[in-house]
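Enquirer: what follows is a predicted structure for the sequence shown.
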Amino acid sequence: MARSPDVDVAGSSGIDDADTLHILSEQGELGSTLTARVGGEVVDFSPYVRADDTEHLRSLYRDMYLIRRFDQESTALQRQGQLALWVPLTGQEGAQIGSGRALQPQDYAFPTYREHGVALTRGVEPADLLRLFRGVTNGGWDPREHNFHLYTLVLAAQCLHAVGYAMGLQRDQLAEPSLPPAASIAYFGDGASSEGDVHESMVFAASFKAPVVFFCQNNQWAISVPSTVQTRVPLAQRAAGYGFPGIRVDGNDVVAVEAVTRWALEHARSGRGPVLIEAYTYRMSAHTTADDPTKYRLSEDERQWRTRDPLLRLETHLRSTGQADDAFFEGLDAQARTMTTGLREAVLSMPVPDLEDRFASVYAEPHPLVQEELAFFREYQAGFADDGQVS
């Protein structure tokens, strides 16, 4: 029997906040919680829930499964020296696929460097994501083609970009009322919430009622700093200080995430201003492949969160309600094997990057400091020489 990759059996929920919206129980049953307090008011999210659409639920699971397999293969490629670095997303598939599937074509997403699941929902080819991490390009895809911006490695800078873009959307729609209403969405983590760029973005967004959704994936860790150090209150509550709604959603419940994001985007598009979503989830892997999470967190915590896996929750629901059988999961596994084989072939066919080229792309003209660093790099490389040959 096919099983979600790398998950354990279901357990109890770790989210005790009554204001946290969840729809699927940990046992995969549809819960009765379809309302949540947002800005002091109770909002009914039932019009935004698509829990009765079997094919839709299956497609949500398919996206989560494929992006996890993509993540696993990418991690393996980095460990084998084919990628310079990789940024895993395991555990955050529900937050990313749920929010990405809520976007309409005219909306524009501004990711960090971990939104591989959102990229999938926007039609970005998985191999194009890896071109950046192999070091053969500074981008990898055309943002205008997918309405999905290039990855932003400067922490929280994408929030400023998203607000500026949203303010541009306002002006475009004033100039051309026939344009379909659109919004931008800014993804960031709990660690980035401590950056000044996030604060400045929310100030501007509130002042101009910009059509933007701030989507915070609270995965509990800012590299090695726990979220309890980042904030003393749920991050969603910060929105009240800026004067717009904030809501916390169970980020491991893909159905709830999609519903909340659909509502928030509709709120923004309709001219009512920004929304902050805090998707409460957990990074079940390392921050990057250069990180060792065993140095700063307990294996027991990881084990507990694995019982809340977003794939397992939806799989349990699909099986228990008869909406998917072994044939579905086995077919999906075969599809994933084909995808990962093609992914590996695509990466191995990419050029082997020449690190010296990176020095030539810092400035348009030669720069003495960069030339000094290049000379140091060449000297370092020469230290590996064997009989005059650089290994």
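Expert: Thanks, I have the structure now. It should be emphasised that the depicted structure is a prediction, and the values quoted were computed from it without experimental measurement.
Enquirer: contacts and neighbour counts: CA atoms only from here.
Expert: Noted.
Enquirer: which residues are in contact with the closest residue to T261 other than its chain neighbours?
Expert: Distances taken as CA to CA, 6 or more residues apart in numbering place S99 nearest to T261, at 5.6 Å, with adjacent residues excluded. By CA atoms under 8 Å, 6 or more residues apart in numbering, S99 lies in contact with V118, V257, E258, T261, R262.
Enquirer: ok but S99 is inside a helix, no?
Expert: Yes: S99: assigned to a helix according to DSSP: H, G, I helix; E, B strand; the rest coil.
Enquirer: gap between it and E29?
Expert: 21 Å (CA to CA, to the nearest Å).
Enquirer: kindly report the same for D19.
Expert: From D19 to E29 the distance is 19 Å (CA to CA).
Enquirer: give me the number of residues near D128?
Expert: Residues lying near D128 (other CA atoms under 10 Å) number 17.
Enquirer: and for L60?
Expert: L60, neighbours per other CA under 10 Å, totals 22.
Enquirer: so Q304 is in which element?
Expert: Using DSSP states H and E, Q304 sits in helix 299-306.
Enquirer: what sits up against the next helix or strand after that helix?
Expert: Downstream of helix 299-306, the next assigned helix or strand under DSSP H and E is helix 310-320. By CA under 8 Å, 6+ apart, the residues outside helix 310-320 that reach it are 4, 7-10, 24-30, 57-58, 61, 64-65, 91-94, 252-254, 324-325.
Enquirer: dropping in the other structure now:
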Amino acid sequence: MTTTRSEVVYTPTFTDGDEFRLPTFKLLQQDGTLYDGAETPDLDRDKALRIYRAMVFTRVLDERMLAAQRQGRLSFYMQCTGEEAAVIGSTAALDDADMIMAQYREQGALAYRGFTTDEFMNQLFGNEQDYGKGRQMPIHYGSAKLHYMTISSPLATQIPQATGYAYGQKLAGKGHCTITYFGEGAASEGDFHAALNMAAVHKVPVIFFCRNNGYAISTPAIEQFAADGVAPRAFGYKMQVIRVDGNDILAVHEATKAARRMAVEDNCPVLIEAMTYRLAAHSSSDDPSGYRSKKEEEAWREKDPILRMQRWLLDRQWWNEDDEKALQESLRREVLETMKRAEKRPPPALETLVSDVYDEVTPALAEQFEHLKMHIRKYPEAYPKSAGQAKGGA
């Protein structure tokens, strides 16, 4: 049985789909004014300032924590720099109870929802107050109360998981959806295609949000795919799709708000491709000078999404230079002071290595744990005494 609805032709007819080039949705220019013909979005002052604070906080956090990594105080870090509008603008368009399944560069989503500076730092330093109990490397955040699924390292695993979770939301019928974030590099993984196909077939309320930042680590987009970006792939799955300027906070917010409405009201999966740029290195282990030029980076710095929103706020007289100075100073002080507290907290108790793995600690894990304690007692000089180890009985 066929499900296609194509017309019949009697000569070979081929197409590469190039005639279906997608436009890019924009509202806000870099000078802070709207494009001619663009309608002023329905965004009130309080929400706009909440968005802006989250953007600035994310930038400050990224700058300080990369510096901490370079000082040897932190093992690893990944920045959101340059992509704040894509992440925070889309999160702000959701209901706070909608599920977020992030990749690894969406700390701004947590900041917008109210993840505290202490909570960020506890995870980054893996101390005794880390929700993940120090089991993960830095930036692998998670928060049940903020509906933010814990990040995992393998690329694209969260995309099919988002489809499955959204299917559950559809069955629950409580009017919620799931958004999943990923880069254009992750869209080259098989999980991306499996997830979109399942979502389209089962009609689930999920938003696939692709941050097309130009590079999959060092591989430029031009070497990843020959088509017009990621967005046209939605046609193959009969899915709603939009391409948006990822550095335009207003356009991202409006596009995601409309996508959420379709997802929740019509159980319609949506693909959003946000065109942006990773101004920072891929991670603290990466040196982007080996694969892109300073000239290219500087051209994108002129499109800074935070500066663009700041100018819009100034133009509307919702913000001023004194407000900006006070915010920057308070956030820098808050991040620095919180970091100093977090890195002094002891690590999690040793027994947390095996607790919560299963409902009850299995005999095999218990045996491994005893061997670990024996090892630490045998080589105490290699394991400095800490409150966490003391609690574990080593």
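Expert: It's in. Since this is a predicted model, take the numbers as computed values, not measurements.
Enquirer: TM-score of the superposition?
Expert: The TM-score (TM-score structural alignment, normalised by the length of the first structure) is 0.79; 343 aligned residues with a CA RMSD of 3.0 Å.
Enquirer: returning to what we had before: would you mind finding the match for the residue nearest to T261 of the first structure in the second structure?
Expert: S99 of the first structure is assigned S90 in the second structure as its aligned equivalent, the criterion being TM-score structural alignment.
Enquirer: same check, this time on Q217 of the first structure
Expert: In the second structure, Q217 of the first structure lands on R211 (TM-score structural alignment).
Enquirer: A336 of the first structure too?
Expert: Superposed on the second structure with TM-score structural alignment, A336 of the first structure falls opposite L331.
Enquirer: give me the number of neighbouring residues for its match.
Expert: 19.
Enquirer: related to what we said a few turns ago, distance of the match of S99 of the first structure from E84 of the second structure?
Expert: According to CA to CA, S90 of the second structure and E84 of the second structure sit 10 Å apart.
Enquirer: next one: R261 of the second structure
Expert: From R261 of the second structure over to E84 of the second structure the distance is 23 Å, taken as CA to CA.
Enquirer: these two: which has the busier surroundings?
Expert: With neighbours defined as other CA under 10 Å, R261 of the second structure and E84 compare such that E84 has more, 32 against 18.
Enquirer: excluding chain neighbours, what is closest to that one?
Expert: Among residues not flanking E84 of the second structure along the chain, M55 sits closest, at 5.7 Å (CA to CA, 6+ apart).
Enquirer: going by secondary structure, F188 of the first structure is in what exactly?
Expert: Assigned by DSSP H and E, F188 of the first structure falls in strand 184-189.
Enquirer: the following helix or strand past that strand to strand 184-189, inter-axis angle?
Expert: The helix or strand immediately downstream of strand 184-189 of the first structure is helix 196-208, counting by DSSP H and E. Orientation of helix 196-208 of the first structure against strand 184-189 (axes from the mean of the first three to the mean of the last three CA atoms, to 10 degrees) gives an angle of 150 degrees.
Enquirer: just to revisit the earlier point, in three-state terms, label the match of Q217 of the first structure for me.
Expert: Under three-state DSSP, R211 of the second structure falls in the strand class.
Enquirer: quick one: the strands in the stretch 251-394 of the second structure, in order.
Expert: Taking DSSP state E, counting those that start in this stretch, the strands of the stretch 251-394 of the second structure run over residues 270-275.
Enquirer: give me the nearest residue to V241 of the second structure, chain neighbours excluded.
Expert: L271 (4.7 Å).
Enquirer: report the separation between the aligned partner of M99 of the second structure in the first structure and L155 of the first structure.
Expert: Correspondence of M99 of the second structure to the first structure, assessed by TM-score structural alignment: Y108. Using CA to CA, Y108 of the first structure is found at 19 Å from L155 of the first structure.
Enquirer: trace E300 of the first structure over to the second structure, please.
Expert: Match for E300 of the first structure (TM-score structural alignment): K295.
Enquirer: again with G196 of the first structure
Expert: Checking TM-score structural alignment: G196 of the first structure goes with G190.
Enquirer: distance of whichever residue in the first structure pairs up with D315 of the second structure relative to L314 of the first structure?
Expert: In the first structure, D315 of the second structure lines up with S320, judged by TM-score structural alignment. Using CA to CA, we find S320 of the first structure at a distance of 10 Å from L314 of the first structure.
Enquirer: neighbour count: these two, which is higher?
Expert: L314 (28 against 14).
Enquirer: ok, the residue nearest to V241 of the second structure - contacts?
Expert: L271 of the second structure makes contact with I207, F208, F209, C210, A231, A234, M239, Q240, V241, I242, according to CA under 8 Å, 6+ apart.
Enquirer: among the residues you listed, which are in helices?
Expert: Judged by DSSP state H, helices contain none of these.
Enquirer: most neighbours out of those residues, which is it?
Expert: I207 (30 neighbours).
Enquirer: roughly how far does that one sit from A195 of the second structure?
Expert: Look at I207 of the second structure and A195 of the second structure: by CA to CA, they are 11 Å apart.
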